[in-house]
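In: any chance you can model this:
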Amino acid sequence: MRRTTASTSAGLTWCCRRNRPGFGIRAMAIIGRLSFDGNEILARTVLEQMLEASVRHAVDPRGLFTAPGIALGWCGGAHDLGASPIGTSDHLNIRAVADSQLTNAGELRASLEREGHHFHTRTDAELVAHAYDRWGSRAFERLRGPFACAVWDERNRVLVLARDHVGIRPLHFALLQGHGVVFASDMRALLQDPGVMREWCPDGIDAYLALGYIPAPLTAYRRISKLEPAHFLIVDGRRLHVEEYWDLPVPSAGTAPHDVAWAVKGALKASVRRELKDHKSAALLYSGGTASCALLFAADSRAGVPITVDVDQDPSELARSDAAAAHLGRVRELETITRPMSSLVEELTAMSGEPVGDPSAVMQFAVCTAAAKYGEVALSGHGAAALWAPCARRRRLLSHLALAHRHDSAAVKDAYRLWDGEHRRCIYTRGFGWEVRDANPFVHHLERYASRAGCNAVDRTLYVDVRTCLPDNTLAIAELAASAAGLSLRYPFLDRQMVELAMATPASLKQRGRIWMHALRRLLAPQLPPRLLPSALRQPPRHTWLPAALTMLVPKMLLGPRFDGRGIVSRPALRQLWNEHLSSRADHSRRLWALVMLEFWFRNFIDGDAAAEPLEYAVLLKAA
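Out: Coordinates of the predicted model:
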C-alpha cells in the first residue's frame, strides 16, 4: 500500500508518497519563479503544471513554497516522509530547493552544527539553506557531488541559482520581458509558463547543426538559457549577475607516472565509497572498456552486479570482458536489448527539451533500461574519456595546429565541428543563412581555449572538452537516458577530487602514442593479464541499426513538406546530401540523424502534435 503524508503551512505545501515497488529512484527536479513586483501573487496553477511536467510518475513526491513575488518547487526522487523538500535556515530567512546528491553532506552538516546551526531534516535542501546562510555565494564551492539549487534570501529579496562543478545536473532560466525570472532543472517545465514562448532560437539550431549539441548558455529556445557548470546566477531586483565559482586546475609539471597511478587508485576507490555511502548496493555499467574495468576494480562487493548490455558488440570482446570480470572476482550479467527501436526513440525524444543529435543516446537509453532491472542506482564510467583520453578530435586539432599557416581559431573549429562552416551554410535556406550570418557556434570553445594559453595544445583541448562537450553533450545524454529509464547514475570519475587529479595530470601521461587512457591502463596492468586487458585503441561506436532507420525515416521526415516548411535546410541541398549518402560517395549518417532528431524535436516541442502523427514511429518500428 502506498503511504502518503501531506503538510501545509503559510505558503508551503508538500506531498510525499512512498515509491511503489519496481519504480526505482527518479531524477529530482526543481522549479521556481521570481516576480520583479514583490507584491504579486503568483499563479499557483502554473507552478503546479511546471511540477507536473517535471515528474515521471504521478506517485513522485513534490513540494511548493509560495510568498508574494516568489515561488520555489521540488519534485521527484527519494525523500524522507514527513520532511519538507523546501530547506530553511534557522531564522527562516533563507529557503532553498535542490536537485542534488551531495557526497559531503555529512561533513558539511557536522561543520555547521559545530558553529551553532540546527538541522531538522537530513535533506540536501536544508543543508544548502544553512550553508548559504553561513557563507553566502561562497557556499557553492564547498558542495561536492551533483547539484542544481535555488536559494531565496527573503531579507534581501535576492534569488540565487547554482550548478555543480562539472555540470551533471542541468539548470535553465528565462527572463520574462522585464516582468521576472522563471527557472527549472527540466526544460519541459519552463515551457508550462505562459511567459516562456515556444520560439525556437536560430543561433541555437545553428550551433546544434555545427556541433551535434547546443553549448551553454545557448538553448534551442529564444527565451531560455542554460546556467553553465560551476556558475551561479544572482537576481537582485532587476539586475542579473552570473559568476564562476570554480575552475579546473592547470597541469602540474614533473609528475611521475608511478605517482599518477597510485593517486588514481586511491582517489577512485575513495570516490566510489562516497557515491555508495547511502546505498546498500548499486549496479555497475560494465562495457568491458578501460574505464569500466578500472571502476570494477575500485568498487567493492557493494557495487552489486556488473551489467553488460550487448549493443552491437563483437562476440570475442564480450568473452574477454566476461573473463576480465571473473578475474577481478565478479560475475558479469549479460543483457540484450528487447525493446523495439521505435519505442526507445519515441520516449527519449519526448523527454528531451532539446534535439539530441548523437545516435549513442538511443543505445545509452537501452543500456539504462536494462540496468534498472538490477537496482535503483548504477555506477557509470562517464567522464573518464573526457578527462583521461586525448581522443581523435584532439589529435585532429594538433594536426591542424602543426600547419604554420593555420590559426588556432580555425583549428579549434575544425576539431569540434559536426559540419564544417562552408558545408553547413551551403545546406541552409537563404533566409535562415541570413538570420545566422553573425552566429559563431564555436565562440565558447575559442574563449576556453584562449584562457589556457600557458598550456600545451592537448591540455588546452582537454580543458575545452571538459568545460563544453562533457556537460552539454556527454552528461546531458547520460542524465536524459537514466531519467527516462528510471535509473539514478553515479559518476565516480567526476568526483571533484578525481576531476582535479585528472586535470592536474599532464596529457603526456594520459596517452602514449595511440594508446589512450594510459594512466588508467597502468592501474589495471597489475590486476589483469595482458590477454584480458581492454583494447589500447579507442573503439568507435557501432550503430548497425542506423542505416535501416535512416532509409525509412529520411524520406518521410526530411524530404516531405513539413520539414521543408521549417525554412532551415534547402530541399535541393538536402536531396543532394541524401543521394551522396545512398550512393556511398560520403557517409552522412551522423548529419542525417541529427536532422531527423531535429524534426522530432520540432514536432514534440514546437508544434506540440507529435502524438497526432504516429506514422514516423511506425516507420521506425519497421526499420528496427
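In: switch to C-alpha atoms for all contacts and neighbour counts from now on
Out: OK.
In: of all the residues in stretch 495-515, which ones are buried?
Out: Applying a neighbour-count criterion of 16 or more other Cα atoms under 10 Å, one finds 495-507, 509-511 buried in stretch 495-515.
In: do the same with stretch 178-192
Out: By neighbour count with 16+ other Cα under 10 Å, stretch 178-192 contains the buried residues 180-192.
In: please provide the structure for the following sequence as well, for comparison with the first:
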Amino acid sequence: MCGIVGIFDIKGETEFSCDLISRMNETQHHRGPDEGGIHLEAGIGLGHRRLSIIDLSSGQQPLFNEDSSVVVTYNGEIYNFQELSVELKACGHIFKTHSDTEVIVHAWEEWGEACVERFRGMFAFGLWDRNKKVLFLARDRLGIKPLFYALLPNNTVAFSSELKALKTLENLPREIEPKSIEDYFTFGYVPEPRTIYKQVYKLRPGHTLSIKKGGDFPEQIEYWDIPFVPLISSTEESLCKELVERMREAVDIRMVAEVPLGAFLSGGVDSSAIVAMMAGLQDKPVHTCSIGFKEKLFNETAYAKQVSAQYKTDHFEGVVDSDDFNLLNQLVDLYDEPYADSSAIPTYRVCELAKKQVTVALSGDGGDENFGGYRRYRWHMNEEKVRSLMPLTIRKPLFTALGKWYPKADWAPKIFRAKTTFQSLARSSVEGYLHTVSLLTEEQRELLFSDKLKGMLEGYSSMEVFKYHAEKCPSKDPLSLIQYLDMKTYLVGDILTKVDRASMAHSLEVRVPLLDHKFIEWTSRLPATLKLKGQEGKYILKKSLESYMTNDVLYRDKMGFAVPLAKWFRGPLKEKVTESLLNGHIKESGLFNLDFIKNVIEQHQSGKRDYSVIIWTLLMFDTFLEREIDAAV
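Out: All right, here's what the predicted structure looks like:
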C-alpha cells in the first residue's frame, strides 16, 4: 500500500519544483515508509511513497513503460496482475519488473481508458501519457483506496491519497462548502464527490478522470456499477455451495504477499468466515488479532478466541480502555476533514496491534452491505410492509402527528422507542431510510444551524445525495435499494475511509475479500429473501457457513466497535464539551445555534437524554475548525 501525489498544469508548461512535490509526498510518509520517488517534467510532477508488499527488490515508483512516455504513481493491489502480464507480453509488451504496478502502464498502452475494466483489486492511480498529453486518474470500483483532487486558481490540478497532501499547497482554496456541513451533520462524514472544501473533490468509486493538456476540466466518468440483476433461479443448497467457493477464491487471490500476512478476527460472522477460508488455504497457522474492551457489554473476544481455537490460529489480543479518548485530536489529523464515527478509536487500536505482527491483514468489511446484515435493514423492511398497505397521502399526516406526540425515550427498551419509526413512516421509502441513518435528523439540523448557515445552504438538503443514487439503482427491490445506497455512501464514506486512514497511520495494508467486485457482482444478484429472511440478516451467508463454525458464533446478535460516549460526556470529558462547544470555534464560526447546543449539553449531562452522538459530531467539527484556524495563522 502506498501514498500518491501529483500536480498538472492543464494549460501550460510550468516547471514544478522538486521541493513542492517532496513536501506533498512527505505528508503521506506513513502510507509508504519503505521508499519514496519523484518524477518531474514540463507541466507535471508526480510523487510516490511505497509500502513494499510484492516484488520488494523492484517496482519502485513512479514507474515507466519501455520508452518512458507513460509513467504512473499508484496505490493499491491488482490481484490478477500475473495473468494480465502474460496477456500483455503476448501482445509484445516488455516487462522490467515482477510488480503489479508495471501492468498498469502496459495496460494503458494496450487498452487506453478501458484498462481499468481489466483490473481486479483495490487501486487509485495517476498516469501521465506524454504522447497523448493526458493525465488519467482512476479509482477502484468500491472505493477501497482514496483519491482526492483540487482545482487550483492557476489552471492546475493537484491530486493525492490524503487531503493533507493538498493542504500543503499555498494556493489551495480552503473555503468551506456549506453543503458539506449539511452532509456531515447528516451522515457523519462528507460523501463523495465532495470534500469539506468547495474546490477539492473525491473521485467517486468506479470512476475515472481523463484531463487533456489544453482542454477544459472534464466530468468524472463511471466505468462500473453494482448490477443487482436477479440470478436465474437456483436451489438454496447450490447457492450456498457456490457462495463458499466464490468467497474462498476471493480470499485466495488476496493471500499473495512477500511480507507477513494475517487477519482481523472480531469473532463476528464476516471476519470468522475470512479466517476459516484462510485456514483452509495454507498449512501454517493464520496470524489473527482482535481488540477487546474492559466492559463486557462491548467485548467479543470470547468468540474470537473460540474461532481461533477451532482453526488453530496464531492469535494476538489487545484490550482498549473504555476511557481511550486521548485520540480525539489525533483523529482529526488522520481524517483531514470532519469525520464523526467514534469507532475510529478502536479501529485505530486494532490496526496498531496488527502491525506488530503483520504488514498485510485481511478484513471482513463489506459483509453487512453485501448480505443485508445491519439491524436497520430489518427495521426498514418492517416499515416497508406498512408503507405498502398505506399510501403516503394517508401515512404522512397520521405518522407525522404520532411522531410529534410520542415522547423521545432513549432510556426505554428499544420496542418502546417508536418516535423515530413514526417519523420514518411519515416519509417515502428513501426519505425514511435517510431519516433512519442520519446522525442528526432533519428537525435537529434545522434547530442546530444558524440563520447564516441556512442562507448559505440555499435550500440544499442531504436528501439530494440519496436521491442521486436511488435514481441510478438498477433494482426496485426495497432491500436491494438500501443496500445500494449504503454501498455508495456509508461503505465508502465511513467504513472504508475509517479503515484506510487507521491502517495507513500504522503502515498496514488491509485487504477486503468480501468487496471483491466479481464476488459483489454475484452476491448483488442473489434473491433479497435469502439475504434477509424473516428477521435473520445475512441468512444465506450464515447458512453456507454452518459447517465452518458453531451456531453461537453464526447466530448471535451483532455487537460492533461501540464506544461509551455517553459516559465520557458526563464524566472525564464534561468540562471539555462545555468549553469547546459553547466558548470555542463552534461559537466563533457563527454557523450554529448556541441555544440549541446549550440545551443538548444540559439535557445530556443531567441524564435526561442521550445526546452523545450529537455532542461527538459537534466536538469533531469544532476540532476541525481549530485546525483550520491554526493553519491560517
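In: TM-score for these two?
Out: The TM-score (TM-score structural alignment, normalised by the length of structure 1) is 0.88; 583 aligned residues with a Cα RMSD of 2.4 Å.
In: alignment lookup: S225 of structure 1 to structure 2.
Out: Here S225 of structure 1 is matched to Y201 in structure 2, going by TM-score structural alignment.
In: gap between its match and P513 of structure 2?
Out: Y201 of structure 2 sits at a distance of 27 Å from P513 of structure 2 (criterion: Cα to Cα, to the nearest Å).
In: neighbour-wise, which of the two wins?
Out: Just comparing Y201 of structure 2 and P513: by other Cα atoms under 10 Å the higher neighbour count belongs to P513, 27 against 19.
In: residues contacting A150 of structure 1?
Out: Taking Cα atoms under 8 Å, 6 or more residues apart in numbering, we find A150 of structure 1 in contact with 72, 96-98, 159-162.
In: could you rerun that using 7 Å?
Out: When contacts are counted by Cα atoms under 7 Å, 6 or more residues apart in numbering, A150 of structure 1 touches 96-98, 160-162.
In: and those residues, which of them are in strands?
Out: Per DSSP state E, strands hold the following members of the contacts of A150 of structure 1: 96-98, 160-162.
In: assign the match of S225 of structure 1 to helix, strand or coil.
Out: Remark: Y201 of structure 2 carries the secondary structure label strand [criterion: DSSP: H, G, I helix; E, B strand; the rest coil].
In: please report how far it lies from E192 of structure 2.
Out: To E192 of structure 2, Y201 of structure 2 is 8 Å away according to Cα to Cα.
In: mean deviation (superposed) between the lengthiest helix in structure 2 and structure 1, please.
Out: Of all the elements of type helix in structure 2, the one with the most residues (DSSP state H) is helix 612-632. On superposition with structure 1, the average gap between helix 612-632 of structure 2 and its aligned counterparts reaches 2.1 Å (mean Cα distance after the TM-score superposition for structure 1).
In: would you map the strands across the stretch 251-400 of structure 1?
Out: In the stretch 251-400 of structure 1, strands defined by DSSP state E, counting those that start in this stretch lie at 283-285, 306-310, 333-336, 377-379, listed in chain order.
In: likewise for the stretch 451-600 of structure 1?
Out: For the stretch 451-600 of structure 1, the strands defined by DSSP E, counting those that start in this stretch occupy 488-490.
In: how many residues are close by P194 of structure 1?
Out: 10.
In: what does it correspond to in structure 2?
Out: Under the alignment defined by TM-score structural alignment, P194 of structure 1 is paired with E170 of structure 2.
In: repeat for V182 of structure 1
Out: By TM-score structural alignment, V182 of structure 1 lines up with A158 in structure 2.
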